[in-house]
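S.K.: Structure for this input, please:
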Amino acid sequence: MAATQAKSAKADDMGDDALYPIAVLIDELRNEDVQLRLNSIKKLSTIALALGAERTRGELLPFLTDTIYDEDEVLLALAEQLGSFTSLVGGPEFVHCLLPPLESLSTVEETVVREKAVESLRTIADQHSAEHLERYFVPMIKRLSQGDWFTSRTSACGLYAVAYPRLSTAVKADLRKLFTGLCADDTPMVRRAAAAKLGEFAKVVEQEFLKADLIPEFFRLAQDEQDSVRLLAVEACASIASLLPKDEIEKRLVPSLKAAVEDRSWRVRYMVADKLVELQNALGPELSKTELVPAYQNLLRDGEAEVRTAAAGKLKEFCNNLPSEGREQIILSNIIPCVKELVNDSSQHVKAALATVIMGLAPLLGNEKTVEHLLPLFLIMLKDEVPEVRLNIISNLESVNSVIGVKQLSQSLLPAIVELAEDGKWRVRLAIIEYMPLLASQLGVDFFDEKLTALCLAWLVDQVHAIRDAATKNLRRLVEKFGLDWAKQTVIPKITELSKAQSYLHRLICLQCIRNLADVVGREASMKLLLPILMILAVDPVPNVRFNVAKTLREVAPTLDEGTRTNQVKQALQKLKEDKDADVQHFADQALHTIY
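M.R.: The predicted structure follows:
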């Protein structure tokens, strides 16, 4: 009541009832409850709509600009809201009115708030006319670039690229000068921000100024005393290389790249490994072969596991991007020796990363070389003590199968797969189940029946519930792949066997199989093959089985014809509804209400 009176009094003090939304906003933003203030900021668009464009520009935005002192969460929401305010201030003609509050938000201490403010500024930059860019946006960039606090200067770095293309020649020169100043700033955080945006800015700067102004700054940043700056210079290297002619790349950028590969900081070397394919695309096939292959060898043999992990993950892409002429020999002579070392690496992360991509070399090397050089490595990794390594190999078998064929695959890899399928760790068995449909599509029904179907059926009676559950879903996917005839010959007999098992848990798995398969096998098979099993289990001595029969009948009913639903199903459920067990009665009643 008091709060309402205060708001009314505030509105009266303003002398205009139309100012009430602003009065409410003022009170709410001064409230001690952070959540209330956050909710108020999230309603800004509604308030602006009620005020109209003119009063939003004249009253709401100045108020917001003057009150940027709030909790970071509130400021973040404000920065995000203002990025979509263009239509609420009157359209592109007045979008510059949004700059003051966003400029203030770009200077706050909290990084995520500044980043969101810069993101909103980048969004509305495109909505400025060329004239307004120079009149309003560029002065803001200059103020931020020359601010006393590093926070404003770091924010400024993200705004150059979006403004530069539409500016006059003289203003462009000013911006280039300001940006080079940021690259040489005394504060490492500012140099880091400049290095992060150097590649983006380079893409919009004219070729002549790129060489004269930005390339020297790139070299300066690449040799910075702070490794956090040097590693971002590596990221910029790929963007700059894509803009320069081959001779300039070879003369000016390759030496810096070589230095980065041998940098004393592992984080810089990691960045080279992470950006390797981008650098490869920028340098072109010839330089990739002569300069990057030796660098890649060094990265694969790096002393830090994090660097080797990043490099190993790029194996397939890097080799695929090598020039086709001589690629096979480069891989065999330069890359495979390093890969052989990584197969037995001390770090499980390195081996896991390698296992996801090593199969991708098979199409590049062909049948004979794959069997000779890669197959022994696959077998070693399939027996690795780390489950993730083994699973990553199995998940990528398709590329090998297409090269060496089912026969070779069965002789060499299948024994290892079967061993994994019977692994003592249930999570390994679970993961293998997930890959069975993939193996089914690769191996074909005959080969799958001979080697793996028995395993799939054995999982139905596994001691671990998660395995049994996954096995029933796996059967559904296999029936979808192999068809009804395969289901009749292989799966239905197993389900019938489970329905007669002594363990009630096996009988429950039988019901779960029926629920998963009913709509896949079709109406006729459901009525002739699955429904009789349900009728038998409806009188099972274990209540848990009987109420699961009721649940199963409810799910299976839509796959049956109306006559069967009316007669057999309804009668069975009515009988279960009269069961002495309360749970059976409950689920039978639920099923009756659902079906009828």
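
S.K.: For the rest of this, base every contact and every neighbour count on C-alpha atoms.
M.R.: Noted.

S.K.: so who does the residue lying closest to Pro363 once chain neighbours are set aside touch?
M.R.: Counting by Cα to Cα, 6 or more residues apart in numbering, Val403 is the residue found nearest to Pro363 once chain neighbours are left out, at 6.1 Å. Listed by Cα atoms under 8 Å, 6 or more residues apart in numbering, the contact partners of Val403 are 362-363, 366-367, 370.

S.K.: What strand or helix carries Val403?
M.R.: Assigned by DSSP states H and E, Val403 belongs to helix 397-412.

S.K.: Pull out the buried positions in that helix.
M.R.: 397-401, 403-404, 406, 408-410, 412 (16 or more other Cα atoms under 10 Å).

S.K.: structure for this one too, so we can compare:
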Amino acid sequence: MASDIDWETALGVPSDSIDDDIKGTDELKLSNRLYKTEEEIERFTVDENLGDVDRAIHLLKNGAAIQKSSVITALPSLLEDHNSETRTRVLPTILEAIPSESHDFQVAVGKTLIQLFSKSLLPPKAAMMVVAVAKKMIASRDNETVEIWTDVMIAAIKSLPLETIENEILPEVLLEGRTAQPAALRMRCCRVLGAVSERMEGRRIEELFFRKAMSLCQDTDYEVRACMCNQLNAIARSVGHQLTKNQLLPEYMELLMDEEDMVREAAIENLMKLMDFLDADAKRNMVVPLWRKLCDERPAGVMVLIAREFGGFMWANKDQMTETDARTFLTFYQSMAMSNSPEQREMLTCVGADGYDRNRLNRVLEAMSNDDSKIVRRRIAGGLHEVAAILKPTSYTTLKTVFLRLLSDREVEVFHALIKNLDRILKCFAGRDKEVAFGNLQHRRVENVLTSFPATTVISAPEASPRRPPPTHPTSRTRIDLLEQFENFTEYFDSSVLFDQCVTVLFQLVTAGNLVVPIKEVVIRCLCQFLRRLRRSDYREQVFRLLQDNLKNSPTYHNRLLYIRLLTHSLTQFSTSYFRNNLLPSLLDMTKDPVPNIRLSILHLLPAIRKIIRIPADSDLLHRLTEVLGEFATDTDRDVGRCAEEVFKGFGGTVGGGKGLASRAAAAARCGVGGAHGIGLNVDAIGRGSHSGLPPDAGGMTSAEEMEDRMKEEEEQLILSSEWENEEANKKRDMEEARQEFSRRLAEREV
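M.R.: Okay, the predicted model is just below:
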């Protein structure tokens, strides 16, 4: 039997490294593992006719360990599909078997039960059964088993009847919470009291165990104090504001000043979680003074935690602080931001535009944006848009230096964090100027940003400097995110700035041979957006000419294919009239491209183009399309000819009589018959979209599409009119500036 085993493969070692004696020993072990006796096979075979519940019970009683584990794993789905039977038959079988099963089985059952209680799949009666088993398992000597089943008992509390909690659970855990008991039992008591608090009324909590909870906060073991501190929130929300203010908050104060850092951390975290529950009086008279004391003492072990919670504290208590309080906390914040610890500097929370300059927070922000730690700079970059939103009226003048510094950061992670919200920052920088919609900002504030924009970052990283290590190179994801922001630039930048700063870079990218296709796809979308929204006709014409020179007429197949994709995207971006008049002729010029894939791409576009043709106004264009279709029908490439047949059917042609489109087109060409009728195409049916061979989506535009098309056409007309308005506004501005300059010089001369 063992001689058939490929030992080298089974053991994962070469043959010459296996000693004969060792090999013989391994043969015995492996053969015993791989091959089962007839008795074992019969024992582990399950009747296929058994239902889900019966099969589960059979496996629990007779199955191997792995089969029992599969039942435990499937218990949630069993409860959902067979709730009653699973609760009355499967669950008791599992609970009965737990004490005698292996450690792994006990832990697996415990984890599954916690999951069931979290989904509220077990009723009170089942919860009582589980708690009875949990009490036995907690007496185990194995720490993992004790921990898991303690969690099970705590999870079961929310499903237990209140009577059971008061009469059975509480008396036992209060005994465990006595000082003479081990610390582990006292910690379990703390956790159970916290879970019970969520089920009971405040009055009953005060009667039964409130004093015990307070005494556990003063326990001699610091782990017990920290554990009880973690339960105070649940107790506070149950007993109400008055008892919280009179007794719980003073307890928090003592815990915050505890000698152990672990207790202080628990107190700070839980006090911050309680902020939404406390009233204004408690915050003003107790929480704010407590934080002032913390800021004055600066306990070394919890400074990082204080830094992390500081922003939430300031926001939650901003209405309860006096001017003196605010100055104290902002002074503390400034010193924390200049700390030698990078973990403490990873914070930035602004208290509002009015106090930004007065409290010199700009100095903090500038220092952080120039920090040596890239983690700090990345945090600042990722949150700068929120600061800009708060400072909106003065965001450009206040944040320009920080913004440009982060924009040219040598770490791509920092740069990437900034550009993900670049459009929101630019919107704040644009301010309230009414001219922003037409790109004529009064002070050219956003143009100044783009003039300094590191466009080369799209292609490669900035140069290294002596102060910092060499730059990291941008990933494809960084380039794509940045290029997606380019699409928004037409909202904020003047056309001349866009043309000078962006168009050149985009054409370098689209013709580069070392960039992946997804990047070039985004570049194509950007160029399409620029072609549509640039507010000077000469710029649009130049972009279109560059597209034709660099893509349409390129000797490279990939570039020509990108031009087809540009036209595909243009179909959804431009109005139908603009596409027919400006872009469609260039597409039809490419029908004789030598590469079949180009011709196929054009064929795939024809059904969408047919939808935008209007009869009788575009009859000539329709005949041109059908002539192109006839040329494709006689194409030497088999795939192109087959695709032309399919498109022809969609156009309303009739393919029948064993004579295909290609043969009819060839015959028509020999007879000198051209156009739509030469290949049997029903032009009237195409115009009406009512021919029986026409698919539903090929019968012209729907009313919703026509409405959207009219809106696009109106927007294009608005852009054309705004071009004239911009020129007039520029002339008036130049004349006004010249007049002011003349008046100034005249005044100087008179003086």
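
S.K.: Just the TM-score for the two chains, thanks.
M.R.: The TM-score (TM-score structural alignment, normalised by the length of structure 1) is 0.75; 564 aligned residues with a Cα RMSD of 4.9 Å.

S.K.: By neighbour count, which of the contacts of Val403 of structure 1 wins?
M.R.: Ala362 (23 neighbours; other Cα atoms under 10 Å).

S.K.: if I look at it, how far off is Pro376 of structure 1?
M.R.: According to Cα to Cα, to the nearest Å, Ala362 of structure 1 stands 12 Å off from Pro376 of structure 1.

S.K.: same question, Ala193 of structure 1
M.R.: Separation of Ala193 of structure 1 from Pro376 of structure 1 (Cα to Cα): 47 Å.

S.K.: Who has more neighbours out of these two?
M.R.: Between Ala193 of structure 1 and Pro376, Ala193 has the larger neighbour count (other Cα under 10 Å), namely 20 against 15.

S.K.: Let me see the contact set for that one.
M.R.: Ala193 of structure 1 neighbours (Cα under 8 Å, 6+ apart): 154-155, 157-158.

S.K.: Turn these into TSV, including neighbour count.
M.R.: Shown next, in TSV, are those (neighbours: other Cα atoms under 10 Å):
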residue	neighbour count
Thr154	28
Ser155	26
Cys157	27
Gly158	22
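
S.K.: Do I have it right that Cys229 of structure 2 meets Asp219?
M.R.: No - with contact defined as Cα atoms under 8 Å, Cys229 of structure 2 does not reach Asp219; the gap is 11.0 Å.

S.K.: Which one's more surrounded, those two?
M.R.: Neighbours were counted for Cys229 of structure 2 and for Asp219 using other Cα under 10 Å; Cys229 has more, 29 against 19.

S.K.: give the contact list for the more buried one.
M.R.: Applying Cα under 8 Å, 6+ apart, we find Cys229 of structure 2 in contact with 217, 252, 255, 263, 266-267, 270.

S.K.: What segments of the stretch 101-250 of structure 1 are helices?
M.R.: For the stretch 101-250 of structure 1, the helices defined by DSSP state H, counting those that start in this stretch cover 111-125, 130-132, 138-145, 150-157, 160-163, 169-183, 188-202, 207-209, 215-222, 227-241, 246-248.

S.K.: can you list the ones you listed in CSV and add distance to Arg477 of structure 1?
M.R.: Output for the helices of the stretch 101-250 of structure 1, formatted as CSV (distance: least, Cα to Cα, whole Å):
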stretch, distance to Arg477 of structure 1
helix 111-125, 45
helix 130-132, 59
helix 138-145, 58
helix 150-157, 52
helix 160-163, 50
helix 169-183, 57
helix 188-202, 47
helix 207-209, 57
helix 215-222, 53
helix 227-241, 44
helix 246-248, 52
